[in-house]
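Undergrad: make a model of this:
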Amino acid sequence: MPVALLAAISVTATACQSSSGPGATGSDAKDTPAAASGAADYHPTPYDRIRDGGTYTSAGTFDDQGNPFNVNATLTASRVWSWYNADAITYSPTGDVQYNPDYFSDVKVSVEGGDQKVTLTFNPKAVFNDGTPIDWTAIRATWTANNGSNKAYAANSTDGYDRITSVEKGRDAKQAVITFKGVYPAWSSLFTTFLHPKAATVENFDKAYVKKAHPEWGAGPYTIGSWDTHSGNITFVRNPEWWGRKGKLDKRVYVNLESTAAVNAFKNGQLDSVSAVDAESLKQVKGLKGTEIRRGGSPFEYSLYLNSKSPVLADEAVRKAVEESVDRTQIAKIQFQGLDYREPLPGSAVLYSFQKGYQDNVSAVLAYAPAEARKELDAAGWKTGSDGIRARNGRKLEIGYTLLGDDPLGKATAGALAAMLKQAGIRLVIDKADEADFAGILSGRKFDLFVSGNRSMDPFGARYLCDFYCSDRDSNITGAGTPALDKEIRATGRIADRDRQITAVDKVERDALRQYAFLPLYSGPSTYAVKKGLANVGATIFYNPLPETVGWEK
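TA: The predicted structure follows:
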């Protein structure tokens, strides 16, 4: 499953101040660790130590697009999907591959004549909830919808799928034989879950899961018990069609709440876990009786997206000046104030500083340099007016910033950006939008500047380089890039050796960042308040605990 988009989470505000130096996110650069935290904290508990029964309730809902393979899917969609669809391949917190024997009874990987072959043998008992056998046709359907050969599919990512030359039936229908052109080390990330063949038609891929659920096309220990389409609340119950290990919980409940309301609901005992995204929410939940704080590293990254197709940002000089004006250190201070947390500024869209092979590609290309930004704009013919705002050919240098919701902390972050850009003679116009508009804003590219995040769903970050930077990808919401750069990016996907591939990715990403349309801002910790005894919930890094293993410790 690919990276999953999420809306910006804004946290505690401070006034805009000067930077404490490149790479620093704390009050003193020397206190900043060399890498972000790679720790996991989720109370790992074996299946046989979890009691039968009970309910686990947290905040969440179906998103507009519930198909996680679709380009408009979000993190919420991916998390909900995993509770009533196949979790066939998962990863340990550090990224080791784990095959679920309830779906795959055997997995073999070989290389023949330089081409990789993966043979997946399905559990004989595996069926979709409508009775359709889970077999090689599910793998073929998932590949067909995502390989990019049919542009009618709005696929999130075609990378990897487009390297597959065939998906064929093996010794019988319960065996899928996947052949790649060359070797593809990240193949497991393509089939962590899969589509029911009926869900993989063009019509259903794009539209069937829009504000709808299809439990009949799902599989797993749980299925949908109820879904209130008015409130957005969902209850999952044990699936009578499930053949594998029984789910420990009687019910898994998602309650549709905004972040502030979710914290209050947790304090009132209505939720069993809640994300503590900022100092204020952490303060409210810390020390509550029967509660523990679980905090670890995070495969999240929040970035500033610049719409290269908007009239004012079509000028690369303006985009570069904007990025040079953004004091990322100060943005990170705003996010982390009160959290007792420091990390180096992120330097890549696809790898995290706690991963092998990571390089700070941003710093190799760009520095916080407001004086240089002013020179860029002078050279591009933008002259400063009496009000301090630049103009060219009678047009003011005004750039929109789309702010979701009315969270005062989000407003403060926008205010800090406005103060930074004003020093360069740029007026930031803050455009407010509802959080429900998130997917539409991105898919319709209805923004100038926008802060959004991504969560990596697997450790193979190099695979997603094209999703961020290729000019012909819907997932590249900045619209930047060139055919020549696309060619360079795609060439990295054909490198079989993972270490060599990452080295090549680092080089190409630096070229991509010189489009000045995408600027990583911060990652931050994953912090959760959790009722004591709740097992396998919290900061998991790359791990996605199987639904049947989530529950209450005996």
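Undergrad: contacts and neighbour counts: CA atoms only from here.
TA: Will do.
Undergrad: measure stretch 508-517 end to end?
TA: Its first and final residues considered, stretch 508-517 spans 15 Å by CA to CA, to the nearest Å.
Undergrad: buried set for that stretch?
TA: Across stretch 508-517, burial judged by 16 or more other CA atoms under 10 Å covers 508, 509, 510, 511, 512, 513, 515, 516, 517.
Undergrad: what's the answer for stretch 50-70, then?
TA: Going by neighbour count (16+ other CA under 10 Å), the buried part of stretch 50-70 is 50, 55-70.
Undergrad: ok, stretch 215-235 next?
TA: Buried, per 16+ other CA under 10 Å, within stretch 215-235: 215-224, 227, 232-235.
Undergrad: among the buried residues of stretch 508-517, which are in helices?
TA: 508, 509, 510, 511, 512, 513 (DSSP state H).
Undergrad: which residues touch the fourth one?
TA: It refers to residue 511. By CA atoms under 8 Å, 6 or more residues apart in numbering, the contact list for residue 511 reads residue 485.
Undergrad: now do 10 Å
TA: Applying CA atoms under 10 Å, 6 or more residues apart in numbering to residue 511 gives the contacts 361, 365, 469, 481, 485, 488, 489, 505.
Undergrad: what's the answer for residue 76, then?
TA: For residue 76, the contact set (CA under 10 Å, 6+ apart) comprises 4, 5, 6, 60, 61, 62, 63, 64, 65, 66, 68.
Undergrad: want to put them side by side, so please do this one too:
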Amino acid sequence: MKPSRRGAGLVALAAATALVLTACGGGGGSGTAGDVTGGAPPAAGNDMNPVAYDQVRDGGDFFWSIDSLPPQYNYNQLDGTERNNKDIIDSMVPEIMKGDAQSVYQIDPDYLESAELTSTDPQVVTYKLNPKAKWNSGRPIDWTDFDAQYKALNGSNPAYVVSGTTGYDVIQSVTQGATPQEVVVTYSSKFADWKGNFLPLYPRETNSDPKVFNEGWISQPLNDQTAGPFKLESVDATAKRITVVRNEKWWGQPAKLDRIVYVALDQAAQADAFANGSLSFLTIGPSVATFQRAQQVPDTVIRKANGPNYRHITFNGAPGSILEDPKLRLAIMKGIDRNVITQSQIGPIVPGAKPLGNHLYVEGQEGYEDHSGVVAFDPEKAKSELDALGWTLQGNVRAKDGKQLVIRDVIPTGTPVSEAEARIVQQQLAAIGVQVTIDSVPSDNFFEQFVNVGNFDITHFAWLSTPSPISSSSGIYRLVDGTVGQNYGRIGNQKINDLLVQANAELDPVKQRVIVNEIDTELWNIGHSLLTYQRPDAVAVKPNVVNFGAKGFADYNYTLIGFAK
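TA: The predicted structure is shown next:
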């Protein structure tokens, strides 16, 4: 879904439906906490109606809702890190490791026989590829694909417009091991979240040419450069549909579904489409109206799970922007009641829900600490701080040096959650003399023409997280001259940059969590962004849909999705 995004590992979601903290069901994976990833342990499973492969009906079409067709199918390119794209390419492009229900990466045996940390000084990771794994072109997947991706994403060549360089910028070399299917990755410095690298993996044919990297995947996925259980059948830009079908060149267990049809619909239209049978599921996320509508659809079950994703308000602090001053951002944040937003948006879905207090960990992950006290709702304090900054009330709106304190809230059209949040913020800030102008823009280019380029004062969307929360978040919070990455608000400092480097290099998960919480404290202190709430992972489906639903921290196995016999 569109208005959501993933930081160099994280996906951004502008739309309203995605994931959050709710009741859970179903089983989890087999991973263990505290491994070298430093990843977060402890989610409580997922709820996907798990059924054994031989109990899934062979065949059928699955209609999967997205908010719009992606502007870019190369997930590693800046415009490609959207939820819509993630859902699509995961059926076709190698994810050599997949997150389990405990938010721990496990190797995918269709692509890897093993992936091991074979040395810590220097850090060396050795991958052994499944010898059956081939691109649809017929070429075996080998070490050259890893080498090309590392060189494209390490930041050394500005011709590659990448979503982030974290993890690749500390690789010293990628070489062949005993065979072309053994990949030896040597790091120049320690990198704890190495399991999050090369996800997804694109072929050297994409990564060796900046033009192909940036432009080759814009109109559609390149079928000969994919390698998954499905392949592209068609992209219908008029009907706003993309269809993938079983891949006859796939070497693993065949997918149960005949095809998956990704249907682009505004959020407001998705509930009715599910009710009339045009969609195979309905993502509820934090929409109370959608939750209530789903409850009215006959023969429907609602699946829920803990999830790692969250809503937030990004502030634009770029030089020259009205919110450049961190003291002004913090004063305004104190005028926004996050509890009201949380309860109005997800209270009926998640009883007892409260605002999120950490930029890098969500509740349910080990290491989570709430450092949001610095922006606790206090309208009187907000008013006094604004007065002290010279923004004095003149009529109903504050002004300074002849300029009114008017901020532009850019949101995507057709996204009820963003609209509701924006109205609440508008009303609350009016009470402290800050005027908010809501600017609804087309969801099709919400990121490309507005968020990515800083064409906003504040904006709302969701970040979709990964089992490697530190490295995947680095691009959101790092600020380096000339490089924005996914730090769309252009807010940061050298202290945060240095701490991110330390956290990514710390192999001891206990020590890493201490550093991460230092980062979060500083992010709150500079008014980087205002977190609102974890998004509920709530999905409505028919009872016969199996191996699909509220996946929580896990990744889907696309060969298992289908319908019960």
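Undergrad: ranges for the helices of the stretch 1-150 of structure 1?
TA: 75-81, 136-146 (DSSP state H, counting those that start in this stretch).
Undergrad: residues touching the residue mapped onto residue 60 of structure 2 from structure 1, list them.
TA: Residue pairing (TM-score structural alignment): residue 60 of structure 2 is matched to residue 54 of structure 1. Residues near residue 54 of structure 1 by CA under 10 Å, 6+ apart: 248, 249, 250, 251, 252, 551, 552.
Undergrad: distance of residue 54 of structure 1 from residue 405 of structure 1?
TA: 34 Å.
Undergrad: for residue 68 of structure 1, same thing?
TA: Distance of residue 68 of structure 1 to residue 405 of structure 1, computed by CA to CA: 24 Å.
Undergrad: which residues in structure 1 does stretch 167-175 of structure 2 align to?
TA: Counting by TM-score structural alignment, stretch 167-175 of structure 2 lines up with residues 160-168 of structure 1.
Undergrad: can you list contacts of that stretch?
TA: By CA under 10 Å, 6+ apart, the surrounding residues in contact with stretch 160-168 of structure 1 are 115-119, 136-137, 139-149, 175-191, 463-464, 493-494.
Undergrad: dump the buried residues of stretch 508-517 of structure 1 to a markdown table, plus distance to residue 398 of structure 1.
TA: Listed next are the buried residues of stretch 508-517 of structure 1 as a markdown table, based on distance: CA to CA, whole Å:
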| residue | distance to residue 398 of structure 1 |
| --- | --- |
| 508 | 31 |
| 509 | 29 |
| 510 | 28 |
| 511 | 27 |
| 512 | 25 |
| 513 | 23 |
| 515 | 20 |
| 516 | 18 |
| 517 | 17 |
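Undergrad: quick one: which of those residues is nearest residue 130 of structure 1?
TA: Comparing the buried residues of stretch 508-517 of structure 1 against residue 130 of structure 1 with CA to CA places residue 509 closest, at 44.4 Å.
Undergrad: map that closest one across to structure 2 for me.
TA: In structure 2, the residue equivalent to residue 509 of structure 1 is residue 520, according to TM-score structural alignment.
Undergrad: for its match, which residues are in contact?
TA: Going by CA under 10 Å, 6+ apart, residue 520 of structure 2 touches 357, 358, 359, 360, 361, 369, 370, 371, 372, 477, 496, 528.
Undergrad: what is the burial count for the closest residue to the fourth one other than its chain neighbours?
TA: It stands for residue 360 of structure 2. Counting by CA to CA, 6 or more residues apart in numbering, residue 360 of structure 2 lies nearest to residue 469, which is 6.2 Å off, once chain neighbours are set aside. Residue 469 of structure 2 has 26 neighbouring residues, counting by other CA atoms under 10 Å.
Undergrad: many thanks, we can stop here.
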